[in-house]
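Novice: have a look at this prediction, sequence included:
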Amino acid sequence: MNLFNRILLIYSVIQILKSDPINRNIIIDGNFDDWLNVPSYSDPRDNINGTVYQESPWFPSLKIPDCHDAHTKIPTDMPKHTYNPNVNIIEFKIAHDDSSLYVYYRVVDNGVIGKTSVGSDKFNRSDPSKPSAGRFYIIATVNLDMNDTTGYWLHEGGYYPTAPGFDANFEIEFYNGTYNQGYYLDHAANNTNETKYTREENIQNKLAFRPAYYEYYTEYVYWRQKPTQDEIKRCLDGPYELPSPYNNSYICFSQDLAPGPYNGIVTYALSAKGNELEMRAPFQGFLLNKDTGLPTLQLGMTVNISLSLETTPEYSIPQEWASDTTATIQYTLSER
């Protein structure tokens, strides 16, 4: 493929959303009427036969099953088709107001976002009928500096179609039948030592930007008031009160399967049917840009955003981790 055609393909797959007016009408309450006038994007509707594909502009010869396993992490390898209606995104939207980023997911009618099995232990491949404690992740990842050399490639986390440059995530984790935590990730490390350094920067209210590999990141729950005493007792590392300019703001470093629930500033709501979810991430949780000292995410910026749903094997065919990732959207946070 020549360079011109490659550029055209990248342009066609990274969909560009024109700057929209601030939307001050969205309330995280499970009533989705406030999303009706927000631009909508579609994602392929997967089928059990695995004949629905996506592609990445960086690897255009690779046909990627729409829903797939979550352990293929080499960009030139095709992930295995894994059917799960609970992660089968068919529509998504992005919006913002003066202080927060919002995302909307809709899966197929027979899917339920956040659905997990309930049990006393993790999934056992040798005894798959045994009740297990399932997990489900609602993921939004952002290329904040629009620099493809910082952050991570999506495929490093098992997410396809891949794209480079993602610096930070905001996510919700469901575990063992219930909400567990909402948190942010800072992807600015390639090894354990760099991760420790990133942690120290986060405690100083700074979000770092460096080349990264997916497995090395900091994960923190953010509060705009002191966590409850129960949350403090269960906090794995912290909580740490952040320095100015924000008063009474705290972070607790967390991890998957943490002893939640933690009720920080990342919030969500589900539809009554369960196949729609809205999530809010205040800009404040992205801390301050380490290099500029300014808020990392603010009005006027243009960013790339990719959304994913991911879950453990219990309800998948075959019984593997299952994931679905949308096209990357270029989004401008207009000031009015």
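Specialist: In hand now; what should we look at?

Novice: can we go C-alpha only for contacts and neighbour counts from here?
Specialist: Will do.

Novice: how far away is residue 305 from residue 317?
Specialist: 28 Å (CA to CA, to the nearest Å).

Novice: between these two, which one's more packed in?
Specialist: More crowded of residue 305 and residue 317, by other CA atoms under 10 Å: residue 305, with 22 against 15.

Novice: my read: that one touches residue 325, true?
Specialist: No - Residue 305 lies out of contact with residue 325 (CA atoms under 8 Å); the separation is 10.9 Å.

Novice: show me the contacts for residue 149.
Specialist: Residue 149 makes contacts with 164, 165, 210, 211, as judged by CA atoms under 8 Å, 6 or more residues apart in numbering.

Novice: wait, the last one sits on residue 195?
Specialist: In other words, residue 211. No - under the criterion of CA under 8 Å, residue 211 is not in contact with residue 195, lying 11.8 Å apart.

Novice: try this one next to it:
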Amino acid sequence: MNIRKIYLSFINFIFICSYSFGQNYSVSGVNFDEHIYQKNPIEVLKSKYLNNQGIPTHEIFLKNNGIVKNIISNEIIPIFKITIDKKQISYSNNKINEIKLAEILNVDFYIQRIKKYKSQNSAENIWDGRVYLENNNLIVGGYSSKYNERPVGKIDLENNFIRPIEQQFAEQFPILNIPPDEILFDPFSFKLLQITQNSNDIVEEKTDEYLPIQISNEIGNHLQNMQFDILIDEKGMTLILNAKVSDQVIKISECKILESDIIDVINSYRPELIKGCIQPGNGEIETFILEGKFSNRISLVNDDIVIQEIKTISTEYENLEVIKSDIEIDGKFNDWHNVKGTSDFKGDRISYLYPNPDTDLLEFKVTNDDKYLYLYSRVVGAHGRTGDKGRYYWYAYIDVDSNPNTGYSPTRDDNCYFGIPIGDDCEAQFEFIGNKFVKTFFGFSGVGAEKEVLEGKLELGPSFYSATDRNGNKRDKYKIEYVNRDGKRYITHDYTEGTSEDIIIALSADASEVEMKVELKGFLKDVNGNPILSKGSIIDIAVGVEASSDYYNSDDWGADSSPVLYGYKIK
């Protein structure tokens, strides 16, 4: 699938930068390798922000750049979310009047943090570029609708953005429209920030955090391995969030359904489905966002949610270990509440893309059992919503060898625009067209093409996304999409209907969440007969979503990607 038009040839772009990122390159006569740092430049930059003990800290970085938040108020609101058939509930004046609790299709919980503060300067994330380390230089890659990602400057050892590219190219690279002195690299979070004077105006910052949430004990230790469970008390007409900590079950929050304020009511999206995808409920479905209350065992201390009077328990935990959970692909999602994942910013997008809520990723999770890989994502809007003639694509990008030079780069390939700095060797995917679920399928990117996939003799190596280059010439290394049916493999193409029998997905009743079950053997074997993915494999994995915005009456596409989950071990 090529949804993007390349307007200038690579020859025209040669004056801006070299396409070969592994070599030295020159931009407008400035050699980026003129100064090879003797030390890691990240550590050099961090060393400029030392506290009184001589330790580099993020707090000092923020203070030195005038980003100290003088807190005016800090509120944490517990929120419950229920999805139900419209016929099973009545409401008015911001309250629910009647509800058949047994008919609830899905129940969820999250917290909303509302922070108000004053600050000398404000700092906004820059989504139109990223910083990466190459040859001990900190290179700034800029995103462009015409060129995808290309190097547009560097960060020097004084944390200045050096931009040798001429201003005339700013229209192709939105990041170049930002004044250089407003661009700041945060070496602690590895993010690019735009710093502007704030005149000490009051700023309100809202963030949502989904289960599993972080909770502390009274001495400030984060409690790990907590197991959360949402209960429906039909007699008391109450939703309850409990947490099991060691051998203790503690009520965290509750919501009295007939008394709580309705924050929002959302009409759910119901696509046409074929075999391979399920969604609970029938007819018109509504989602209600309700304000809850913390229990009397909970107190709020600065940014922490604290459990009072809890027994002393061990807080030791391996942060990279994901709790193994039994997942059922049923569209209910309560079995994902205790699986840790990665969070993505709400509203993050490259400026030339449409702000499509259906592609705005919020969460990505992964777990597995002996046979299947299980994947999960949450978006602001609805997965698969396209409008009558639109398209919607969901990708799980998997780097099986931690080598960015095998597979293709979702960040730099001439047919992609995802900020995912890994080599995409294989994929699990699904596709919607015209508000209809079309298929689930696999992708392989490596040496060879259809013949190798059909024979199951796969070899990792450099590849491209598309089978042809910008001049229409056929490539011999490109991504192949295939399905498995009745023990046979078939090549599939864009718009081709029919699912792979070893990939099943389920949408939540409101389609904001999706879960996928992928059989490990569906990723096939290498030329030596070894499975590409199996128990013990260590992978880097991320999710990307892209869609046309026909539903929103826009000709522009929307797209987003999750942060990469590095080093996930198939257990």
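Specialist: Nice, thanks for sending it over. This one's a predicted model, so the numbers in the text were calculated from it and none came from an experiment.

Novice: and the TM-score between them?
Specialist: The TM-score (TM-score structural alignment, normalised by the length of the first structure) is 0.70; 255 aligned residues with a CA RMSD of 2.6 Å.

Novice: before we move on, back to that, which of the contacts of residue 149 of the first structure map to contacts in the second structure?
Specialist: Using both residues aligned by TM-score structural alignment, their matches' CA atoms under 8 Å, the second structure keeps these contacts from the contacts of residue 149 of the first structure: 165, 210, 211.

Novice: what's the last one aligned with over in the second structure?
Specialist: Aligned against the second structure by TM-score structural alignment, residue 211 of the first structure finds its counterpart in residue 462.

Novice: ditto for residue 289 of the first structure
Specialist: Under TM-score structural alignment, residue 289 of the first structure pairs with residue 526 in the second structure.

Novice: against residue 155 of the second structure, how distant is that match?
Specialist: Counting by CA to CA, the gap from residue 526 of the second structure to residue 155 of the second structure is 41 Å.

Novice: more neighbours, the two?
Specialist: More crowded of residue 526 of the second structure and residue 155, by other CA under 10 Å: residue 155, with 21 against 17.

Novice: leaving out sequence neighbours, find the closest residue to residue 45 of the first structure.
Specialist: In space, residue 45 of the first structure comes closest to residue 90 once its chain neighbours are excluded; the distance is 5.7 Å by CA to CA, 6 or more residues apart in numbering.

Novice: now do the contacts for the one you found.
Specialist: 42, 43, 44, 45, 105, 106, 107, 108.

Novice: give me the number of residues near residue 35 of the first structure?
Specialist: Quick note: residue 35 of the first structure (other CA under 10 Å) scores 19 neighbours.

Novice: ok, for it, nearest residue in space, not its chain neighbours?
Specialist: Nearest one to residue 35 of the first structure, counting by CA to CA, 6+ apart, is residue 26 at 7.0 Å.

Novice: do I have it right that residue 189 of the first structure meets residue 195?
Specialist: Yes - using CA under 8 Å as the test, residue 189 of the first structure is close enough to residue 195 to be in contact (5.3 Å).

Novice: pull up the overlap in contacts between the two.
Specialist: Common neighbours of residue 189 of the first structure and residue 195 (CA under 8 Å, 6+ apart) are 216, 217.

Novice: okay, these two: which has more neighbours?
Specialist: residue 189 (26 against 20).

Novice: just among the kept ones among the contacts of residue 149 of the first structure, which is most surrounded?
Specialist: That'd be residue 165 among those, by other CA under 10 Å, with 25 neighbours.

Novice: gap between the residue nearest to residue 35 of the first structure and residue 334 of the first structure?
Specialist: 16 Å.

Novice: list the buried residues for the helix or strand containing residue 193 of the second structure?
Specialist: Using DSSP states H and E, residue 193 of the second structure falls within strand 191-197. Buried residues in strand 191-197 of the second structure, counted by 16 or more other CA atoms under 10 Å: 191, 192, 193, 194, 195, 196.

Novice: residue 129 is in contact with the first one, correct?
Specialist: No - under the contact definition of CA under 8 Å, residue 191 of the second structure does not touch residue 129, with a separation of 9.4 Å.

Novice: quick revisit: could you pull up the contacting residues of the nearest residue to the match of residue 289 of the first structure once chain neighbours are set aside?
Specialist: Among residues not flanking residue 526 of the second structure along the chain, residue 458 sits closest, at 4.4 Å (CA to CA, 6+ apart). For residue 458 of the second structure, the contacting residues are 446, 447, 448, 452, 524, 525, 526, 527, by CA under 8 Å, 6+ apart.
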